[in-house]
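Novice: here is a sequence together with a model predicted from it:
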Amino acid sequence: MSDTDFETTQIEAAVFRRLRDHLLQERPEVQNIDLMILAGFCRNCLADWYREAAEHRGITMTRDEARESVYGEPFAQWKAKHQREATPEQLAAFETAQRLHKS
């Protein structure tokens, strides 16, 4: 790996940590379903991508382990503190967004 590749990886890692921290610490009130509706990904997607990247490097990781790496605590604890039940409006918007993303 060249110095440039190493620096790029370090910068990308820092950006990921900043995004993760922003979503978890600065904006925990933003619901995962709202992220999915607007951006097409959520915190759980980040955990899935984290696990996939680990597996690509030969590191076996469960879904729960990946979520804890992203959420900073077991997902069930974070969910109990911050996640609300989706409203009928959110569910309808999610379904619409899913159809648009698949088109």
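Specialist: Right, received. Where do you want to start?

Novice: switch to C-alpha atoms for all contacts and neighbour counts from now on
Specialist: Noted.

Novice: helix/strand/coil for I59?
Specialist: For I59, the secondary structure call by DSSP: H, G, I helix; E, B strand; the rest coil comes out as coil.

Novice: gap between it and A66?
Specialist: Noted for I59: a distance of 11 Å to A66, by Cα to Cα, to the nearest Å.

Novice: this is the comparison structure:
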Amino acid sequence: MKKLTEAEQTAFEAAAFRRLVAHLRERTDVQNIDLMNLAGFCRNCLSNWYGDAAREAGVALTKDETREIVYGMPYEDWKRLHQTEASDSQKAAFEKNTPHG
């Protein structure tokens, strides 16, 4: 495997993140609960991780700001436009797969 420079690795990771975010913005039919049940993370997780990275770099971003970065719009707008009520089976799977501690 080719050894990447740190700059290349960072650039490629950033490009992959941007592509993932763009994909999730297009796939509004995929609900966060589906992502959580299948992959263990969702759009909100991505926005939280973004905020964590910003804080580690000394940049304070609010939860609303990081969610808007990931969703491409204010979170409340996205929920109103795209979020559906979770089914009983989705809720049951979420409860089964979510660690409670």
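Specialist: Everything's here; your move. Since this is a predicted model, take the numbers as computed values, not measurements.

Novice: so which of I59 and A66 of the first structure has more stuff around it?
Specialist: Neighbours per residue (other Cα atoms under 10 Å) separate I59 of the first structure from A66, with A66 holding more: 23 against 11.

Novice: give me the mean distance between the helix or strand containing the more buried one and the second structure.
Specialist: The secondary structure element spanning A66 of the first structure is helix 63-71 (assigned by DSSP states H and E). Per the superposition on the second structure, helix 63-71 of the first structure and its aligned residues are separated by 0.6 Å on average (mean Cα distance after the TM-score superposition for the first structure).

Novice: other SSEs contacting whichever helix or strand comes after that helix?
Specialist: Proceeding C-terminally, helix 63-71 of the first structure gives way to helix 75-82 as the next helix or strand, assigned by DSSP H and E. Applying 3 or more Cα pairs under 8 Å, 6 or more residues apart in numbering; DSSP states H and E, one finds that helix 75-82 of the first structure makes contact with helix 63-71.

Novice: and the aligned partner of A57 of the second structure in the first structure, how far from Y71 of the first structure?
Specialist: Mapped onto the first structure by TM-score structural alignment, A57 of the second structure lines up with R57. Noted for R57 of the first structure: a distance of 21 Å to Y71 of the first structure, by Cα to Cα.

Novice: who has more neighbours, the two?
Specialist: Higher neighbour count among R57 of the first structure and Y71: Y71, with 23 against 9, using other Cα under 10 Å.

Novice: now do the biggest helix by length in the first structure against helix 63-71: the angle between them, please.
Specialist: Across the first structure, the helix with the greatest residue count (assigned by DSSP state H) is helix 3-21. Here the directions of helix 3-21 of the first structure and helix 63-71 differ by 90 degrees (axes from the mean of the first three to the mean of the last three Cα atoms, to 10 degrees).

Novice: buried stuff in helix 3-21 of the first structure?
Specialist: Going by neighbour count (16 or more other Cα atoms under 10 Å), the buried part of helix 3-21 of the first structure is R20, D21.
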